[in-house]
Structures are given as C-alpha cells and as structure tokens.
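Undergrad: Fold the stuff below for me.
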Amino acid sequence: MSDDGVFRDNPDAKRYELEVEGGVAVMTYNFNPPNMMITETLVPEALEGRGLAGRLAAHVVADVQARELVLLPVCPYLSAWLKKHPEHADVVHPTYRGILGI
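TA: Predicted coordinates:
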C-alpha cells in the first residue's frame, strides 16, 4: 500500500473507505438509486489533521458523479466541504443545493 492510501466502496458496510497506515477513514451512506445519502465522516484520531476527510470527500463526489447518481449530503463534514467546493454543486440534489447555498 502506498502512502496515499487505498480507496474502496464497501457496499456491505454501506461506506466508502480510505485505508492509510493500518487505519481506515470512512464516509457512511444510504443508497437508494439514484440517491446516495452521505450520513457521516469518521477519521481515526491517529490520522486526524492529514486531510484524509477532504480526500475522501473528493473521491466520493467523483464516484457519485461518475455513476450518475444524485448526492444527498446530510453529513456535516461533507456539507461544509461542498460549501468550500461549489464547483461540485451539479451532483448535489437541488433541495440540498438550496439548503447549502451552493
């Protein structure tokens, strides 16, 4: 495994994962096609402050877009990330775009 980590979608656990140095940062989801609701972001304390949540957010948004799904960001972290990256608004459900102001 490289220092960059390994991304994967783990549908059995309903989460995206980023494995780095034996730890796993995750974004949990509920999937009801075409909607992908991201509910929570968790980063192990030992890996905090290294930008893993942001990398995971970018990966998840890209995957949702590539799969032509609609993102429902109820996770506070992802909602804040999207406000900082409004260029990804097109993948977000219109109602959530209004709520987030993007």
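Undergrad: from here on, contacts and neighbour counts on C-alpha atoms
TA: Will do.
Undergrad: how far away is the residue positioned nearest the centre of the chain from Cys75?
TA: When CA atoms, centre = their mean is applied to the chain, the residue found nearest the centroid is Ala57 (3.6 Å). Distance of Ala57 to Cys75, computed by CA to CA, to the nearest Å: 11 Å.
Undergrad: Same question for Pro86.
TA: Distance of Pro86 to Cys75, computed by CA to CA: 16 Å.
Undergrad: quick one: which of those two has more around it?
TA: Neighbours around Pro86 and Cys75, counted as other CA atoms under 10 Å, are more numerous at Cys75. The numbers are 17 against 14.
Undergrad: Here is the second sequence; please produce its structure so I can put it next to the first one:
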Amino acid sequence: MGQFKDEPSENRFEQDFDSDGGHGRVWADYAVRGGARMILHVEAEQGLRGSGAAGRFMQSMAEYAREKGLRLFPRCSYAVLWHKRHPDYDDVLA
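TA: Alright, predicted model coming up:
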C-alpha cells in the first residue's frame, strides 16, 4: 500500500495499492468548502475493484483528515455509505 497523498492543485486525494490484479490507484475528487473537503467522487482503477482497496483508501483518508484537523463532507454514494458503516470516524465529518 502506497502513501496517502493530498494533491491540492488537483483537488484530489490518492493512494496506490497492490493487489492480485496488479498495481493501481484509488482517488477521491473533492471541493474545498472552508475547512472541509466535500468528497465528490471516489474511484478505484479497474484492477483494484473488488479487492477492498477503496475501503482501505477511505480509512486512510479519514485518518489523514483526523491528523490534519480537516473535516470531510461525503457527497458521493460510496463515501456516504462507507462513513455510515464506520461511525468510529464520525469525528472527521463536517
């Protein structure tokens, strides 16, 4: 699993993963709203789909937000559902 990165010039969080299907990236596009990052879209490259990489990415994003004092505002259906299933990260929600 690669290092979680914030690419502010692209309004994107991203992380690389290795799986049985090979190497790939998961990313989330966001919009900045004050101190919050509105999560607009989460996507995994084809070779990672079904591997659990997107869930591990979401956990990395929540831990990054907690560490940096950011708030996340999930808008895409995947991010909303992930946060509903992981109430232990409610403290990072906007």
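Undergrad: Drop the TM-score for these two in here.
TA: The TM-score (TM-score structural alignment, normalised by the length of the second structure) is 0.84; 90 aligned residues with a CA RMSD of 1.5 Å.
Undergrad: residue ranges of the helices in the first structure, please?
TA: Per DSSP state H, the first structure carries helices over the ranges 52-66, 76-84, 94-100.
Undergrad: May I see those helices arranged in TSV, with distance to Val43 of the first structure as well?
TA: Compiled in TSV, those are given as follows (distance: least, CA to CA, whole Å):
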stretch	distance to Val43 of the first structure
helix 52-66	7
helix 76-84	11
helix 94-100	23
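Undergrad: contacting residues around Asn30 of the first structure?
TA: Lys14, Met36, Met37, Ile38, Thr39 (CA atoms under 8 Å, 6 or more residues apart in numbering).
Undergrad: Just the buried ones out of those residues, please.
TA: Among those, those classed as buried by 16 or more other CA atoms under 10 Å are Met36, Met37, Ile38, Thr39.
Undergrad: OK, contacts around the residue lying closest to the last one once chain neighbours are set aside?
TA: Among residues not flanking Thr39 of the first structure along the chain, Cys75 sits closest, at 4.5 Å (CA to CA, 6 or more residues apart in numbering). Counting by CA under 8 Å, 6+ apart, Cys75 of the first structure touches Ile38, Thr39, Glu40, Thr41.
Undergrad: Can you lay out the residues you listed as a markdown table showing distance to Met27 of the first structure?
TA: Output for those, formatted as a markdown table (distance: CA to CA, whole Å):
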| residue | distance to Met27 of the first structure |
| --- | --- |
| Ile38 | 7 |
| Thr39 | 7 |
| Glu40 | 6 |
| Thr41 | 4 |
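Undergrad: list the ones among those that the second structure also has?
TA: When the contacts of Cys75 of the first structure are mapped onto the second structure and checked using both residues aligned by TM-score structural alignment, their matches' CA atoms under 8 Å, the preserved contacts are Ile38, Thr39, Glu40, Thr41.
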